[in-house]
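A.B. asks: could you work out the structure for the sequence below:
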Amino acid sequence: MSLLQSFRSFFSIADPYYEPDPETALMVFDLQEIAVVCHKLRPRQFGQVEYRGRYWSATCLEDLVLLPGTRVKVVDRVELILVVTPIAAVQSRAVLSKKRIEQTA
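C.D. replies: The predicted structure follows:
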């Protein structure tokens, strides 16, 4: 089970009757947008980010400490908690993926 799956299962246990409506979630929440860290995010712990002018609890599933002012990409939302990844990590993964594709071709 991946860390993200275990994170989601933790919240489904907290509220076993919660079933999100995917269409509504897409209308009111856009993933892949930029947020800014307000309070330090430690690995697998909660911190705070500013997203669309509001403060949200957030977590990063990578083994990184994200300091205030760090720009992050919102990759998921579990109820009222945003799951973020640093923009530099997203860009480096894209470069690594491109290199792997070039090497296999």
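A.B. asks: could you use CA atoms for every contact and neighbour count after this?
C.D. replies: Noted.
A.B. asks: ok, Leu66 touching Leu41?
C.D. replies: Yes: counting by C-alpha atoms under 8 Å, Leu66 touches Leu41, with 5.0 Å between them.
A.B. asks: mind checking the SS state of the nearest residue to Leu64 once chain neighbours are set aside?
C.D. replies: Leaving out its chain neighbours, the residue that sits closest to Leu64 by C-alpha to C-alpha, 6 or more residues apart in numbering is Pro43, at 5.7 Å. At Pro43 the chain is in coil, as set by DSSP: H, G, I helix; E, B strand; the rest coil.
A.B. asks: and the one 4 residues further on, by the same measure?
C.D. replies: Here Gly47 takes the strand state, with states given by three-state DSSP.
A.B. asks: before we compare anything, build this one as well:
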Amino acid sequence: MFNPVEFFYFIFNPSKHLEQRIAPPFAYLLEELAREAIVTETIHPHQLGRAYYRSTWWNAYCQEDIILPEGESVRVVGISNITLVVEPKTTARSQAG
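C.D. replies: Presented below is the predicted three-dimensional model:
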């Protein structure tokens, strides 16, 4: 039976609704995917680059002494003003030299 209250609750608060219905391992995977961005302009150590995150382009910055090349998948660890703070997802990293 159609429940209008549940329908509107889902429309205005989908994440809460989905968390209750998805098994914990899948909920963790969804959360992890939500923090993933793709580098669209190479990020050099301590310099701004660009990344695509949640359907928009952002300035992005990495605090580690590594180069994140265009096309690399990165993890978003924070947002400072209008800049993403990212780190590599993989252990193989390009060292700045």
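A.B. asks: corresponding residue for Val77 of structure 2 in structure 1?
C.D. replies: Here Val77 of structure 2 is matched to Val75 in structure 1, going by TM-score structural alignment.
A.B. asks: my reading is that that match is in a strand; is that accurate?
C.D. replies: Yes: counting by three-state DSSP, Val75 of structure 1 falls inside a strand.
A.B. asks: intersection of neighbour lists for Leu66 and Leu41 of structure 1?
C.D. replies: Residues touching both Leu66 of structure 1 and Leu41 (C-alpha atoms under 8 Å, 6 or more residues apart in numbering): none.
A.B. asks: can you tell me the centre-most residue of structure 2?
C.D. replies: Compute the mean C-alpha point of structure 2, and by C-alpha atoms, centre = their mean the closest residue is Arg35, 2.4 Å away.
A.B. asks: my read: it touches Ile79, true?
C.D. replies: No: Arg35 of structure 2 is beyond contact range of Ile79, at 11.1 Å (criterion: C-alpha under 8 Å).
A.B. asks: what segments of structure 1 are helices?
C.D. replies: Using DSSP state H, the helices of structure 1 run over 3-14, 22-28, 87-104.
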